[in-house]
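In: Sequence and predicted structure below; questions after.
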Amino acid sequence: MIIKNYMSSECLTLKPNSTLAQARELMETRRVRQLPVVDAENRLVGILSKRDIYAASVSVLSKNYEREKKLIESHISVEEIMTRDVRTVSPNDDLASAALTLQEMRVGALPVVEDGKLIGIISNTDFLGIAVMLLEK
């Protein structure tokens, strides 16, 4: 089993200069937890997770939480907090190896890169779907 047969090729992305507010909105409306960050040539330059946004956000205990959150998230760019050293996989990599990498690294997704360009993503959700498919056989 190889990654290209199970990855999500319809991959939402961000640009490095996108704001955290834009990232949060995209994650909430499209119900994803991580977004690859690509440059103008679609080369992967980082990845942003909901966890990254929460870590950079104001505390919910703040007296003016909503106002401060909007202010901070509209002024911080994705490139300021994204993870830059991203572990990637290629479309012909073994699926089991990718699953082990996700588990060992404790991350939710691995970008799929070919010839230096982002072509998809494989996530915990994809692996859950694979598990369901195998269990139903």
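Out: Structure received. Numbering: from 1, shown residues only.

In: CA only for contacts and neighbour counts going forward, please
Out: OK.

In: Which residue ranges of the protein form helices?
Out: Using DSSP state H, the helices of the chain run over residues 20-30, 50-56, 65-75, 78-81, 95-105, 124-136.

In: and the ones you listed, which is most packed in?
Out: Comparing those by mean neighbour count (mean count of other Cα atoms under 10 Å), helix 78-81 ranks first with a mean of 19.

In: by contact count, what packs against it?
Out: For helix 78-81, the elements it packs on are strand 44-49, helix 50-56, judged by 3 or more Cα pairs under 8 Å, 6 or more residues apart in numbering; DSSP states H and E.

In: Put this next to the first one:
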Amino acid sequence: MLVRDAMSTVVLTIGPAHTLRQAARLMSARRIGAAVVLDPDTSGLGILTERDILNSVGAGQDPDRETAHAHTTTDVVFAAPEWTLDEAAAAMSHGGFRHLIVLDGHGPVGVVSVRDIIRCWVRAGTRGARQDAGMLAG
């Protein structure tokens, strides 16, 4: 199974000046755990995750004053749609993060999360278990 099979194609792109509250509202409305942060001044992509917002609020910072820029991870590992889910999971495990921005060509086409990968693996395992049960019953 490939990253393209698991990734969410709902890609929220925000700017570095968005406040954490604005980012959280947008992420919550779309039921996603990460936003791609596009900085037009650097032409770079970063990622802001639910964990980044949680850590800021937990540290007592004001989500109406804190900007995405201050909490964006810019040293990002990107995935390709052709990666296997094993490759994506290994990259996440090695890097200690739960989301990968998926790039195809020049821009983001999706985000894949640990939850997305597990969902695909469970479905594949369930199908395999059903096939095995059918073979045993036949």
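Out: Good, I have the coordinates. Since this is a predicted model, take the numbers as computed values, not measurements.

In: returning to that earlier point: to Ser9 of the first structure, which of the helices of the first structure lies closest?
Out: Shortest distance between Ser9 of the first structure and the helices of the first structure, using Cα to Cα, is found for helix 124-136: 11.5 Å.

In: In the second structure, what range does the closest one match?
Out: The aligned range for helix 124-136 of the first structure in the second structure is 114-126, by TM-score structural alignment.

In: outside of the matching stretch, which residues touch it?
Out: Outside stretch 114-126 of the second structure, the residues within contact range by Cα atoms under 8 Å, 6 or more residues apart in numbering are 1, 5-8, 85, 89, 92, 98-99.

In: Would you quantify the distance from the residue nearest the centre of the first structure to Gly46 of the first structure?
Out: Per Cα atoms, centre = their mean, the C-alpha nearest to the average position across the first structure is that of Gln34, at 2.4 Å. Per Cα to Cα, to the nearest Å, Gln34 of the first structure is found 11 Å from Gly46 of the first structure.

In: With Met27 of the first structure instead?
Out: Distance, Met27 of the first structure to Gly46 of the first structure, by Cα to Cα: 16 Å.

In: residues in contact with Val57 of the second structure?
Out: Residues in contact with Val57 of the second structure, defined by Cα under 8 Å, 6+ apart, are Pro63.

In: surely Asp39 of the first structure meets Pro16?
Out: Yes: with contact defined as Cα atoms under 8 Å, Asp39 of the first structure reaches Pro16; the gap is 7.0 Å.
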